[in-house]
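>>> Coordinates only, no sequence provided:
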C-alpha cells in the first residue's frame, strides 16, 4: 500500500513525519528474505531507544531459518500463525524484570524498531497471541525476563494472499481524535 492509499485511512490533525503516519501492521508478508544489513539496522534503531537509567532491559530472540521459524510457529496461536507463517523473520521481545519500567522501555524499543523498519521498506506486526509458557521453555528464557510480544518482520505481501476473512482487515487503521487522548490538568 503506498502513501497515497494510506491517506484515505489516516489523516493527522497536526503535521508529523510521514514515516509515523504511514507505518501500520499488515498481515500479508512476502517470503522475500531480509538482508542481514537491513535487518540489523532495525535492531540497531531499537538499541538506541531511550530507557530509564540506561538499563536497556529489552532483548530480542530472532528466527530466520526455516527450522527456527517453525519452532516459533509452534507457540504462536492459530489466529496469528495462519498469516505470519510467510514472514521471513520472527522476533520475540523480552524484558528484564529487574528494571521497574521494563515493559515501558521495551515498548519504546519496539516503537523504534517498527519506525526504522518502515524507513527500510519493511513491515512489522506485533502479536500478543502466543503461548508464553511454551515460548519460554522452547527458547530457554529465564524467569527473570518477561515475554512481551512476537514480531513478524518482512516485506509486505499481496492482500489477496491472505485467507478471505482477513483480506477486509488488511488496511491501516485510524486513531481516536487527539482531544480524546490528551487531557490538561486532570483526566477529563
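That came in fine, so what should we check first? Remember, predicted model here, so these are calculated numbers, not experimental data.

>>> Please make it C-alpha for all contacts and neighbour counts, starting now.
Noted.

>>> Just give the nearest non-adjacent residue to the residue nearest the centre of the chain, would you?
In the chain, the centroid-proximal residue (Cα atoms, centre = their mean) is residue 126; its distance is 3.4 Å. Spatially, and ignoring its direct neighbours in sequence, residue 126 is nearest to residue 151 (4.3 Å; Cα to Cα, 6 or more residues apart in numbering).

>>> would you say that neighbour is within a helix?
No - under DSSP: H, G, I helix; E, B strand; the rest coil, residue 151 sits outside any helix and is assigned strand.

>>> circling back to that earlier point, state the helix or strand in which the residue nearest to the centre of the chain lies.
Here residue 126 sits within strand 123-127, counting by DSSP states H and E.

>>> List of residues touching stretch 143-161?
If you take Cα atoms under 8 Å, 6 or more residues apart in numbering as the criterion, stretch 143-161 is touched by 26, 28-34, 84, 87-98, 103, 121-128, 130, 132, 136, 167, 170.

>>> ok, second structure coming up, stack it against the first:
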C-alpha cells in the first residue's frame, strides 16, 4: 500500500480530508466487511433536502460475477484500471421525493454529499474512493436492475491505494503528479460574485 498523499492546503484540515484523493492503482488487499459497512454508514448519515435520503448504493466485491458485470458498464479506459479495485459501487439517486412524489431537484446534490462522507470515512481508514463519470448509463440500468424513477449518478472504486508502478506509464505519471486546486480567490467570494473574501 502507498503512503498518504496530503494535499498542499492553505489551511489546516482534518487529516482524512487532506489525505483524500482519487487513485487508480489499488493494492491487492481486501476491504473487510466492517470497513465497507462503515464507509456505507458514513454515506447513510449525510444531510439531505427534507431528510429525504434519496441515495442507494449498489456494491460489488472483486472476484464476483457482480463485480464483473459492474465493471463491464464502465467505459474501456476506466475498465482497464478499475478491474483491480477490491470494491466497485454505484451511487443511485431517487429522482422524486418519497413524501409527496414531486421531482427532487436536489437529489444528485444530496447523493454527492453522501459519497463525500463516504470518501472521507474511507480516507480515515487508509482507503480511497475514485468516482467515475465514464460509464454507460443504459448498461448500468440493465446490469444493476435500477428501477424507473432512479438514476445512476457515479461509479466508484474503493480500496487501499497501491503503487503507481502497477499502472501503464502515462497513468502512473498522472498518479504521481503534484496535487492541486484552483486558487481560493477564484471560487470564494464575500457577499456578491467576484468580491474578494
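Noted; the coordinates are in hand. This structure is a prediction, so every number in the text was calculated from the model and none was measured.

>>> So after superposing, what's the score?
Once superposed, chain against chain, the TM-score is 0.93 (TM-score structural alignment, normalised by the length of the first structure); 184 aligned residues with a Cα RMSD of 1.3 Å.

>>> re the thing from before, got a quick ChimeraX command for the buried subset of the contacts of stretch 143-161 of the first structure?
Entered in ChimeraX, the line below selects the buried ones among the contacts of stretch 143-161 of the first structure, by 16 or more other Cα atoms under 10 Å:
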select :26,28,29,30,34,84,87,88,89,90,91,92,93,94,95,96,97,103,122,123,124,125,126,127,130,132,136,170
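
>>> Tell me which of the contacts of stretch 143-161 of the first structure fall in helices.
84, 103, 132, 136, 167 (DSSP state H).

>>> so the second one makes contact with residue 95?
Same thing as residue 103 of the first structure. Yes - shown here, residue 103 of the first structure and residue 95 form a contact pair, counting by Cα atoms under 8 Å, at 6.7 Å.

>>> The counterpart of residue 15 of the second structure in the first structure and residue 126 of the first structure: what is the separation?
In the first structure, residue 15 of the second structure lines up with residue 18, judged by TM-score structural alignment. Note on residue 18 of the first structure: its distance to residue 126 of the first structure, by Cα to Cα, to the nearest Å, is 20 Å.

>>> element containing residue 61 of the first structure, please.
Residue 61 of the first structure belongs to strand 58-63, assigned by DSSP H and E.

>>> What span of the second structure is that strand aligned with?
Under TM-score structural alignment, the counterpart of strand 58-63 of the first structure in the second structure spans residues 55-60.

>>> And the contacts of the matching stretch?
Under the criterion Cα under 8 Å, 6+ apart, residues 40, 66-67, 70, 87-94, 107, 110-111, 114, 144 lie in contact with stretch 55-60 of the second structure.

>>> Try it again at 6 Å.
66-67, 87-93, 111 (Cα atoms under 6 Å, 6 or more residues apart in numbering).

>>> Now that stretch on the first structure. Mean distance?
Following the fit onto the first structure, the mean deviation recorded for stretch 55-60 of the second structure is 0.5 Å by mean Cα distance after the TM-score superposition for the first structure.

>>> Buried residues, that stretch. List them.
For stretch 55-60 of the second structure, the neighbour count (16+ other Cα under 10 Å) marks 55-57, 59-60 as buried.

>>> cool, stretch 68-76 of the first structure as well?
By neighbour count on 16+ other Cα under 10 Å, the buried set for stretch 68-76 of the first structure is 69, 72-73, 75-76.

>>> which one of the ones in helices among the contacts of stretch 143-161 of the first structure is nearest residue 1 of the first structure?
Nearest to residue 1 of the first structure, judged by Cα to Cα, of those is residue 167 at 13.2 Å.

>>> Now do the contacts for the residue mapped onto the closest one from the second structure.
Residue pairing (TM-score structural alignment): residue 167 of the first structure is matched to residue 172 of the second structure. Going by Cα under 6 Å, 6+ apart, residue 172 of the second structure touches residue 164.
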